[in-house]
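J.: Sequence plus predicted model, see below.
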Amino acid sequence: MKMVKGVSVTAGIAFAAFYVSRLPFLQMLGMLVLAMLIGMLWRAVFGQRAALEPGIAFSSKYLLKAGIILLGMRLNLADIYHAGWHVFAIAVCCMMFAGAVVYGLSRLFRIDQTLSTLTACGTAICGAAAIAAIAPQIRSNENAAAISAAAVSLLGTVFTVVYSLAYHGLGFSPAAYGAFCGATLHEVAHAAAAGSAGGKAAVEMA
């Protein structure tokens, strides 16, 4: 029962985002981006409430992952195959480039090697999930893992909003925009959120 309040708040934010996304000028942002913005606004106005934390943590850990799994179940391997080898080549190149650049810049600014490695992996692979998987392997402390996860999550959120706002000015087709989002945003949730600005085809490609 202690989780009900937090889950109720997250559900309320989700429903609010669903209806707000139907308003003129806000449709371009997509429901998922609006949900993130409403959640940030809620936190800024009402602060951190201890009573809500268990439900919010449950929603972010399990309900979000369940949603991503359901999103994946909508896809079919044939669709992934038909996306073409060039999409996978773009993804591999982006991963290698992002990992090398972030690690190199981190070391250039004399950031601790462990933190540099975690941040580079989180940026290049899949955000906080990659950091959580790699941290025990390199014997990272919780502080470094938390800092790197916060950094990549914050930047992912910022660029999710930027991509959504820029979509109509980029001139990409929905499929090209989806490939762009999927290749350059690390979190699956962020890629799907940004892709939603381009519609169903963009989300599936992302």
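T.: Yep, that arrived.
J.: only C-alpha atoms for contact and neighbour calcs from this point on.
T.: Fine.
J.: which SSE is Gln27 in?
T.: Gln27 belongs to no helix or strand when assigned by DSSP states H and E.
J.: which residues touch the residue lying closest to it once chain neighbours are set aside?
T.: Excluding its sequence neighbours, the residue lying closest to Gln27 (C-alpha to C-alpha, 6 or more residues apart in numbering) is Ser21, at 4.9 Å. Neighbour list for Ser21: Gln27, Leu29, Gly30, Met31, Leu34 [criterion: C-alpha atoms under 8 Å, 6 or more residues apart in numbering].
J.: and Ser21, how far is that from His186?
T.: Distance, Ser21 to His186, using C-alpha to C-alpha, to the nearest Å: 24 Å.
J.: who's in contact with stretch 35-43?
T.: By C-alpha under 8 Å, 6+ apart, the surrounding residues in contact with stretch 35-43 are Thr10, Ile13, Ala14, Ala16, Ala17, Phe18.
J.: How many residues are close by the second one?
T.: Going back to what we said before, that points to Ile13. 18 (other C-alpha atoms under 10 Å).
J.: Need the three-state assignment for it.
T.: On the three-state scheme (DSSP: H, G, I helix; E, B strand; the rest coil), Ile13 is labelled helix.
J.: Helix, strand or coil: sort out Ala51 for me.
T.: Following three-state DSSP, the label given to Ala51 is coil.
J.: Just confirm it contacts Val4, I think it does.
T.: No. Under the criterion of C-alpha atoms under 8 Å, Ala51 makes no contact with Val4, lying 9.7 Å away.
J.: next, the one to line up against it:
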Amino acid sequence: MPAATLTTLSARLVHRVTQVTPGAALCLAIAAVATIIGRLVPVVGSALPAVVIGVTIAVVRRPASRLGAGIAFSARFLLQCAVVLLGFQLSLQSILEVGLESLPVMLSSLAVCLLAAWGIGRMLGVAERLRTLIGVGTGICGASAIAAVAPVIGAASAEVSYAVSTIFLFNILAIAVFPAIGHLLHMDPHAFGLFAGTAVNDTSSVVAVASMYGAAALGFAVVVKLVRTLMIVPISVGLAVVEARKGATPQRLTPGRVVKLVPWFLVGFLVVAVANSFVDLPGGARDVLVEGSVFLIATALAGIGLSTDLRAVRRAGWRPLLLGAILWVLVMGTSLIVMWVTGALS
């Protein structure tokens, strides 16, 4: 590699590190405090305190713009790294078993969500593209699904912003609501992991909610959620076909773009889980990696809390919020009903 290229790459790396360090340091500090709280009050864990502290800071005084890059880095990339590390808790066989077990619940709740988004969204007068974004965000995986589908249907940036803000509100609510429902229904960690993985919108909130319920629930919920995330691909392809029939496909969905729809952290999670199936790590090393993932989760949730923008939620208006609330409740209800019918909820 030419020396000039190495110099340029090094300069860009230094710039990026300098850019993200202040915000990431704030998130790490919040995670450290949240971890101490979690050790003192084990039933609370570190996830909930991290997001509560972050939201409180954002509401009292929105973080300065110079912290934005580091907060975004923590909320997204560090969370994805945490998900990859969670693969050390699982094997390939367990992933296949969980995926098959979750399919009835996952597919039922997704079908109900997408149909309701179309019908109820139309009744409420929510624009077609916006209701599609809220539907896939609620039914599949929050902001990731919205980002993947937006170019396929030609959504405007304002519509994407409104959809993400709507989904984000229910992500935060899920952290308080889902553990309460789990305890009310006396769910074991296995059942709660299935419930959280199929009914909570975003990967970050699934991780937060399940980690509050326990390590056993966390591993199961993450696998269910990642299987659910794969639905981005067929849904995006289906929407591309619909848009093509309308004669207004904003971006042609090539095989290369289809491959790019699969999140890198999902691939990383599977690679780690496969390696974990065949390579015996020392017990201490595995414990360190798992503890590291828990701390990264707290750091990411601090970033998510700090990203709270109540003004964006207000700008979205009441109709998208009402649609998001209805879909959220329908997905929860459908998941619980199918779990009961299939015997997953005793």
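T.: Here it is on my side, so go on. Bear in mind the structure is a predicted one, so any value in this text is a computation, not a measurement.
J.: Could you find the counterpart of Thr114 of structure 1 in structure 2?
T.: By TM-score structural alignment, Thr114 of structure 1 lines up with Arg129 in structure 2.
J.: Not counting sequence-adjacent ones, nearest residue to its match?
T.: Using C-alpha to C-alpha, 6+ apart, the closest residue to Arg129 of structure 2 is Ala155 (6.0 Å).
J.: so that neighbour touches Glu128, yeah?
T.: No. Contact criterion C-alpha under 8 Å: Ala155 of structure 2 and Glu128 do not qualify, at 9.6 Å.
J.: These two: who's more crowded?
T.: Higher neighbour count among Ala155 of structure 2 and Glu128: Ala155, with 19 against 14, using other C-alpha under 10 Å.
J.: Now the equivalent of the more buried one over in structure 1: which helix or strand?
T.: Matched by TM-score structural alignment, Ala155 of structure 2 corresponds to Ser140 in structure 1. Using DSSP H and E, Ser140 of structure 1 sits within no helix or strand.
J.: Aligned against structure 1, show me the partner of Ile140 of structure 2.
T.: So, by TM-score structural alignment, Ile140 of structure 2 is matched to Ile125.
J.: so what's the match of Thr114 of structure 1 up against?
T.: Each residue near Arg129 of structure 2 by C-alpha under 8 Å, 6+ apart is listed here: Ile153, Ala155, Glu159.
J.: for Glu128 of structure 2, same thing?
T.: Glu128 of structure 2 neighbours (C-alpha under 8 Å, 6+ apart): Trp118, Gly121, Arg122.
J.: Identify the residues contacting Ile134 of structure 1.
T.: Contact analysis of Ile134 of structure 1 by C-alpha under 8 Å, 6+ apart lists Leu118.
J.: What separation is there between it and Ile111 of structure 1?
T.: Distance from Ile134 of structure 1 to Ile111 of structure 1, by C-alpha to C-alpha: 18 Å.
J.: how close does Ala194 of structure 1 get to Ala50 of structure 1?
T.: Relative to Ala50 of structure 1, Ala194 of structure 1 is positioned 30 Å away (C-alpha to C-alpha).
J.: In terms of neighbours, single out the busier of the two.
T.: A count of neighbours by other C-alpha under 10 Å puts Ala194 above the other of Ala194 of structure 1 and Ala50, at 36 against 8.
J.: That one matches what in structure 2?
T.: Residue pairing (TM-score structural alignment): Ala194 of structure 1 is matched to Val209 of structure 2.
J.: what's the answer for Leu77 of structure 1, then?
T.: Checking TM-score structural alignment: Leu77 of structure 1 goes with Leu92.
J.: Can you report how many residues lie near that match?
T.: Applying other C-alpha under 10 Å, we find 18 residues neighbouring Leu92 of structure 2.
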